[in-house]
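Novice: no sequence on this one, just coordinates:
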C-alpha cells in the first residue's frame, strides 16, 4: 500500500480479564477498541483508517474481542480462543 508499514495504537480501549484459578476454563477475556481513537502519528492515515475503505468508524465504531474458550497450557501460560469483530465481521 501507499503507507508501507505503519505503527499505531487505539487510545480508547476497555476490557476485562477474569481468571478462575480453580477452573481456568471458566475464565474469560473481553476487549473493546474505539475505532475513532486510532492514532498513527499521521493525520491523513488516521482519517483514511477511520473511513469506509478500512475500519468504517461511522458505521462500526468499535472493534471487539470476546473469548469463547480459555485453556491452561502450563502454570504460567494459557491459550485464549475467541471471536474478533472488525467492521461488523466476526471471525475466530
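Specialist: Alright, I've got the coordinates. Keep in mind that what you see is a predicted model, and the values were worked out from it rather than measured. Numbers count the residues shown, from 1 in each chain.
Novice: use CA for all of it now, contacts and neighbours both
Specialist: OK.
Novice: residue ranges for the strands of this protein, please.
Specialist: 9-10, 13-18, 28-34, 38-39, 62-74, 77-86, 89-91 (DSSP state E).
Novice: how about the ones you listed in CSV, adding mean neighbour count and distance to residue 50?
Specialist: What follows is those, written out as CSV (neighbours: other Cα atoms under 10 Å; distance: least, Cα to Cα, whole Å):
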stretch, mean neighbour count, distance to residue 50
strand 9-10, 13, 11
strand 13-18, 12, 16
strand 28-34, 18, 10
strand 38-39, 18, 8
strand 62-74, 16, 11
strand 77-86, 15, 12
strand 89-91, 11, 16
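Novice: ok, second structure coming up, stack it against the first:
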C-alpha cells in the first residue's frame, strides 16, 4: 500500500505542482458508487443477503502517510433491504435493528495499520443499536484517478463481521445467525 501511495503522491506532485496533503473525499452516495452489503446465516439452512440503501460519509487519506487516513460513515438503518418487504419490516423492529429507538449506525475510524502493498486494517468504533464497540475492517485500495466529469475519485473495499449479541440484539436464531458479515465498497469524490 505504501508503494501505491508513493506512486500516487508522485503523480499528485506532477499534476498539482504543489506539496502533498491529506485529501478529503465525500462518499459517492448520489451516483450509487458505494455499497454496504451484509450476509448472515438463516438458522443454518441458508444465507440471508441484504444491503443498506441510505448512508453517507467521508474519508481522508494522506498519500505520504496512509496511517493518518480517516473514515466516518453514518448508516440510516431503516434503509435495510433484503429484497423481502415483510422480512425488512421485521429487521427494522426491536428484535434486530431497532430503528425506532436507534435510527442510525455509525463507524468512526481510530487508526489505520498498513499491512501490505495495497491493504490495511482500519480500526474504529462501530455504534449500532445504542452500543459502541471497536471493529477492524480489512481494507484494500482499489484505485484512483480523474473521472469523466472533471472530478477526482478514490476507491476502497473492505470486510468485517460483528456479533449481534455484542450489540444487544434480542433475537437469537441460533449459532449460524449470530454473526453478520459486512462487505463494503466505498468510492469517494475528492472535495
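Specialist: Looks like it came in fine. Note that the structure is a prediction, hence the values are computed from the model and not measured.
Novice: list the TM-score for the superposed pair.
Specialist: Once superposed, chain against chain, the TM-score is 0.89 (TM-score structural alignment, normalised by the length of the first structure); 91 aligned residues with a Cα RMSD of 1.5 Å.
Novice: want to throw the strands of the first structure into TSV with distance to residue 1 of the first structure?
Specialist: TSV is the format used below for these (distance: least, Cα to Cα, whole Å):
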stretch	distance to residue 1 of the first structure
strand 9-10	19
strand 13-18	27
strand 28-34	24
strand 38-39	18
strand 62-74	22
strand 77-86	20
strand 89-91	22
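Novice: what's the closest of the ones you listed to residue 52 of the first structure?
Specialist: Nearest to residue 52 of the first structure among the strands of the first structure is strand 77-86; the distance by Cα to Cα comes to 12.4 Å.
Novice: in the second structure, what residues pair with the closest one?
Specialist: Strand 77-86 of the first structure corresponds to residues 119-128 in the second structure, going by TM-score structural alignment.
Novice: buried sites along stretch 40-48 of the second structure?
Specialist: 40, 41, 42 (16 or more other Cα atoms under 10 Å).
Novice: roughly how far does the residue mapped onto residue 59 of the first structure from the second structure sit from residue 114 of the second structure?
Specialist: Using TM-score structural alignment as the criterion, residue 59 of the first structure maps onto residue 101 of the second structure. As judged by Cα to Cα, to the nearest Å, residue 101 of the second structure and residue 114 of the second structure stand 37 Å apart.
Novice: next: residue 107 of the second structure.
Specialist: 19 Å.
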